[in-house]
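pasting a predicted model and its sequence here:
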Amino acid sequence: MDQQQHNPARRAWLNQALGLLSVAAAPTLAFAQNAAHIVVVGGGVGGATAAKYLKLFNPALKVTLIEKNPVYVRPYGSSEVLNRHATMDELNVSYDLLKSKYGIQVVIDTVTGFDPVARTVSTAGRQKIAYDKLIVSPGIQLMYGAYAGYSEPVARTAVPSGWIPGEQTALLAKQLQGMRQGGTFVLAAPPNPYRCPPGPYERAALMTEWFAKHNPTAKVIIVDPKDSFVTDETMMLGWNRLYNFNLPADYVKKMSAEVEVKQHSGTSMLSWVRGKEGGRTLKIDAKQMRIETEAEVIQADVINVIPPMKAGQVAMALGLADSSGFCPVNRRNFASNLQPNVYVIGDASMADAMPKSGFSANTQAKVVARAIVEELAGRTAPEPLWENTCYALAGKDYGLFVADVFKIVDGKIARINGKGRYLPLNATPAQIKLGARYQQAWLRTFTSDCFA
C-alpha cells in the first residue's frame, strides 16, 4: 500500500524530493563541460540508474557503464523463484535500452584498478578508460568464511546462499521443491548490516506457504543472530494469521494495544530462533546437513545460509572501503572520502540510517547524477533528499512494506518521517491484499525506472 495516499506530510517531502530530481529542473546545456565523460562501474540498480539519469539531466554528457555480466540478474523478487512464483529467466534484465534509448556506452568487462591522478580505469580486458568523474556501484560480496565449515564451493554445491541471485538460487529452488515429505528447512539469517532487511523473513514465509500446499508436514526454522528485524511486527502478524505462528511474548505485549494477536495451540510449521535464544550460527556441516548455533545442533534436509556481507570486490580493488568493509562517503553527494573524483552508491556505501536496498541505491544514484551535473555547470547542488520503500510478502496475497524519507540532520543521513512507516497493524484484508499487488507492480515499474 502506498502511504503517500494517507500521509500528507510524507507526500510533501516526496514532492520536494522529486522536484530536486526532475529533468525539468536540469541545467541548461549551454556550458563548456557538456563533453565531460562520466564512467559508471557496476551495472546493478545503482549504476544503471546513475547512467540513465546522467543522460536525462544532460543528454550531452558522455556516459560509459562498465559491468562484468552481460545481463543483470535482479535480486529483488528473486525469492519468488523458490516457490515457483517466478522463473530464473524472469530475473534477467537487459542493458539494451540503456544503449539504444539513452546513448550510454555499455562495456562488458571487469574493472581491476584505476589511476586517480590520470583518471583512468583499468579492466581485465586490458582496456584503459579515461573519465572526468567516476561513479562506482559495487554491490555486496558474501563473507562465506564467517562460519566454520562454510565456503563458496560449499555454497555452490550443497548449502546455497542465493542472496546474490544466479546458480545458487536455482540450486536452492531445486533442493526446496524436492525436499522429502516432513523434512526440515533451516534458514540462517545474517547479522546487520545486510542487503534487503525484510528479505530473509519473506523468503522463509514464502516457503512456509509453499510447503503448506506441497509438503504439509515440513518445518521451516529461522536461526537469527538478531532479536528483531525491519517489518518484524507486520511480518510476524502475517505469520500468525497464515501459519499459526505464535509471536514471542514481548511482541504480543507491545502490539496488543493496536491489534489482537492470536495464540495458537499446537506447533507451527514456522519457527524463529532469536539471538537471545541462541540463534547465532556457528558452524555448517554440509556432509551431515547440520547447522550448529549457540543453542543447539539442528539436523536439516535443506540449509540456506545468508552470511555476513561487505562491499563488493571492486570497492576493495579501487581502495574505496575502510576497515569496516564498507565505503565512507560525503553525505551530501556520496563522493568517496578515500579517493578523489569518485562517488560510491548503493549497498557498499555507508549511508547511516538508509537501508541497503535497491530503492536506496536508485534514489542515491539520482541525487549523485544531479550533483555531478550541477558541479560540472559550476553550480551548487540542491539540498538532497532520499527515499526508500521496501515491499515484502508474508504470503502470496499478504503484502507489507516499510517506507521512509531521509535528509541530512546534524551531519548524518537521518530518517525524517516518524509514524506511519509500516503497514498498519490494523490494516483491513483488502489493504493487505492490495499491498501484495503493489509489490508485484513495483517489481515491474522499478525495473523500468532503472533500466528502461
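Thanks, I have the structure now. Numbers count the residues shown, from 1 in each chain.

going forward, measure contacts and count neighbours with C-alpha atoms only.
OK.

what number of residues lie near the nearest residue to residue 151 once chain neighbours are set aside?
The shortest distance from residue 151 to any non-neighbouring residue, by CA to CA, 6 or more residues apart in numbering, is to residue 144 (4.8 Å). Residue 144: 20 surrounding residues under other CA atoms under 10 Å.

and residue 144, how far is that from residue 359?
26 Å (CA to CA, to the nearest Å).

before we move on, the earlier item: surely the residue nearest to residue 151 meets residue 156?
No - using CA atoms under 8 Å, residue 144 makes no contact with residue 156, being 10.9 Å away.

show me the contacts for residue 107.
64, 65, 66, 67 (CA atoms under 8 Å, 6 or more residues apart in numbering).

can you tell me the SS state at the first one?
Put plainly, it is residue 64. Of the three states, residue 64 takes strand according to DSSP: H, G, I helix; E, B strand; the rest coil.

number of residues surrounding it?
21.

ok, residue 280 touching residue 296?
No - if you go by CA under 8 Å, residue 280 and residue 296 don't touch, sitting 10.0 Å apart.

more neighbours: these two, which one.
residue 280 (23 against 13).

name the nearest residue to the more buried one, ignoring sequence neighbours.
Using CA to CA, 6+ apart, the closest residue to residue 280 is residue 225 (4.0 Å).

included below, for side-by-side comparison, is a second structure:
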Amino acid sequence: MTFNRRTFLGTAVAATSLTAPMVQAASHARPRAVVIGGGAGGATAARYIAKDSNGEIDVTLIEPSRSYYTCFFSNLYIGGFRDLQSIAHNYAKLASDYGVNVVHDWAVGVDRDAKTVALAGGGSVPYDRLVISPGIDFVDGAVPGWDVSAQTAMPHAYKAGTQTALLKAQIEAMPEGGTYVMVAPPNPYRCPPGPYERISMVAHVLKATNPTAKILIADPKEGFSKQALFEEGWQKHYGGMITRIGPDFGGGNVTVNPDTMEVDIDGEVVKANVCNVIPAQKAGMICAAADLTDGNWAPVDGHTMQSRLDENIHILGDATNQGDMPKSGFSANSQAKVAAMAVRGALTGSRVFPAKYSNTCWSLIATDDGVKVGAAYEATDEKIASVSSFVSQTGEDAAMRKATYEESIGWYAGITSDMFG
C-alpha cells in the first residue's frame, strides 16, 4: 500500500459495531481522560479522544518534554538525510486546536484505587480513564559494565533527541580508520529493524568521510528483521566495512568498559572509538510503579488495549505485551486509535467498533534504497494476531527502492500530523 497524508489520515474503522459499554458515572461536569506520554501512542490517543468526543471528555496529556523527537526517522538524522529539527514536534496544536490540557511534568505514580496520577512537581491529576504510553526503559545490568550513567561515553540513542545528537557527533569525530561498535539488544525491543538501519546510516556517513573505518555489531540474536535485505544492501553499498558477530561466536557474551572504551566480546577485547550500547528493554517505569507489568512488559487486552490488571487503564505501544505487533511508532499510533475509541465508548456511550490494527516499518539502507516490512492484525481473546504480512524482496530494482523510500517520507508527514495535529 502506498501511503500519503490523505490515505493515512483517512483510514477508516470497520463498520460493524459492538454493544456500547455503559457510561461511567462521574461527580464532575465532564468525564476525565488522562494520558501519560506524548509520543506516537499518547499524543494520538489524546488528540482522538478530544477530537472525536466533541468536547464531551476533559482530556489531559502528561508529558515532561516540550519538544518531542521521534525515534522513527532519527537514524536518518544520523545518516545526514534529515536535520534534528525535522524530527522535533510540540504540543501547541493539541492544546489550541483540540482543547487538550497539556501538563509538562513527569508522572511518577498511579493510585489505582483513588484514580489519580501523581506528578513529580507535586499534586495529582484525577481520571476516570487512564491511557499510559510511556515507551521503553532499560533492564538494569543487561550489558555488564553499562548503566545509564555511562550513556554519555557509550550512548544508546534509543530515546531520540540529545542522545541521537551525541551519537552523531561521536561518529563524525571518529579518527581515520577507527572502529564503531554496536551492542545490539535481545528480543523484544523497540523497532526491530532499528539497530540495523542505524548501522546502514553510520556506514553511509563513514563511507563518505572515513572510508577505512570499521563497524562491528555484537548481536545476541540468531537473526533480525529484514536480515537478508540489510545484508544484501551492506554488501552492495559498504562492502568490507561491516562485521556482525552473532551468538554462535559470542555476540551475546559482551562486557563493556566505558572508562577505557573497551568492549569484551566473549573474551576478545576490542578498542572502540564509538560504542553504541542498546541494552535489553522493558516498559517505561511508570508501568512498574503502577504495578501493571508481568515483569518487564504490560499485558493488555487486544480488543481495547485495556490493561489485563486494571480495566480503567489502557496501555499502548512499546510498553505492552500484546501479541504479534512489533514495538514501533506505527503500531503505537494504530493502537492509540483503538484505545481512544474504547475510552470514548466507556465515558460517553458512543459506538465502539471491532479493533483493527496495521503496521509498516520502513528502513533506509543507502541513498534512495528503502525497504519495508509490515502486516495487518486483528484482536483475539488471547492476543493481537497477525492476519497478513508483506516484506520487500532482495534484488528489487532501483526504481522500486526509491519509491519505497519516498513512501516512507509521505508516511512520516502523515503520522506526525496524526499525532500532533
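Ah, there it is. Given the structure is predicted, the values throughout are model-derived calculations rather than measurements.

superposed, what's their TM-score?
Superposed pair, TM-score by TM-score structural alignment, normalised by the length of the second structure: 0.91. Supporting alignment: 412 aligned residues with a CA RMSD of 2.6 Å.

contacts only, for the residue nearest to residue 280 of the first structure.
189, 190, 191, 274, 275, 276, 278, 279, 280, 281.

buried ones from the residues you listed, can you make that a ChimeraX selection?
Of those, the buried ones go into a single ChimeraX selection, burial set by 16 or more other CA atoms under 10 Å:
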select :189,190,191,274,275,278,279,280,281
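
just the contacts of residue 225 of the first structure now: which is nearest residue 218 of the first structure?
residue 189 (19.2 Å; CA to CA).

number of residues surrounding the nearest residue to the closest one once chain neighbours are set aside?
Using CA to CA, 6+ apart and skipping residues adjacent in sequence, the residue nearest residue 189 of the first structure is residue 224, 5.0 Å away. By the criterion of other CA under 10 Å, residue 224 of the first structure has 25 neighbours.

what lines up with residue 224 of the first structure in the second structure?
In the second structure, residue 224 of the first structure lines up with residue 219, judged by TM-score structural alignment.

mind naming the longest strand for the first structure?
strand 398-409 (DSSP state E).

which strands or helices does that strand pack on?
helix 8-21, helix 232-243, strand 386-395, strand 412-415, helix 429-451 (3 or more CA pairs under 8 Å, 6 or more residues apart in numbering; DSSP states H and E).

how far off centre is that strand?
13 Å (CA atoms, centre = their mean, to the nearest Å).

report the contact partners of the most centrally placed residue in the first structure.
Centroid-nearest residue in the first structure: residue 357, 3.0 Å away (criterion: CA atoms, centre = their mean). With contact taken as CA under 8 Å, 6+ apart, residue 357 of the first structure is in contact with 195, 196, 197, 346, 347, 388, 390.

what about it, distance to residue 139 of the first structure?
Taken as CA to CA, the span from residue 357 of the first structure to residue 139 of the first structure is 10 Å.

residues shared between the contacts of these two?
With CA under 8 Å, 6+ apart as the test, residue 357 of the first structure and residue 139 both reach 346, 347.

what does residue 40 of the first structure align to in the second structure?
Checking TM-score structural alignment: residue 40 of the first structure goes with residue 35.

a helix runs through that match, doesn't it?
No - membership of residue 35 of the second structure in a helix is not supported by three-state DSSP, which gives strand.

and it, what does it touch?
42, 45, 46, 59, 60, 61, 62, 130, 131, 132, 133 are the contacts of residue 35 of the second structure under CA under 8 Å, 6+ apart.

7 Å instead, please
By CA atoms under 7 Å, 6 or more residues apart in numbering, the contact set of residue 35 of the second structure is 42, 46, 60, 61, 62, 130, 131, 132.

and those residues as TSV, adding distance to residue 371 of the second structure?
Below are these laid out as TSV (distance: CA to CA, whole Å):
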residue	distance to residue 371 of the second structure
42	27
46	31
60	37
61	34
62	35
130	36
131	33
132	31
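
list buried residues within those residues.
42, 46, 60, 61, 62, 130, 131, 132.

which one of these is nearest to residue 211 of the second structure?
residue 42 (41.3 Å).

identify the residue nearest that closest one in space, chain neighbours excluded?
residue 133 (5.2 Å).

so that neighbour touches residue 40, yeah?
No - Residue 133 of the second structure lies out of contact with residue 40 (CA atoms under 7 Å); the separation is 8.4 Å.

what's the distance between the corresponding residue of the first structure for residue 344 of the second structure and residue 51 of the first structure?
Taking TM-score structural alignment, the alignment pairs residue 344 of the second structure with residue 373 from the first structure. According to CA to CA, residue 373 of the first structure stands 12 Å off from residue 51 of the first structure.

need the counterpart of residue 82 of the first structure in the second structure.
Looks like residue 82 of the first structure aligns to residue 78 there (TM-score structural alignment).

now do the same for the residue nearest to its match when sequence neighbours are not counted: helix, strand or coil?
Excluding its sequence neighbours, the residue lying closest to residue 78 of the second structure (CA to CA, 6+ apart) is residue 168, at 5.3 Å. Here residue 168 of the second structure is recorded as helix under three-state DSSP.

what is the neighbour count of residue 168 of the second structure?
By other CA under 10 Å, neighbour count at residue 168 of the second structure equals 20.

same deal with residue 219 of the first structure?
Counted with other CA under 10 Å, residue 219 of the first structure comes out at 23.

do the same with residue 409 of the second structure
There are 16 residues near residue 409 of the second structure, going by other CA under 10 Å.
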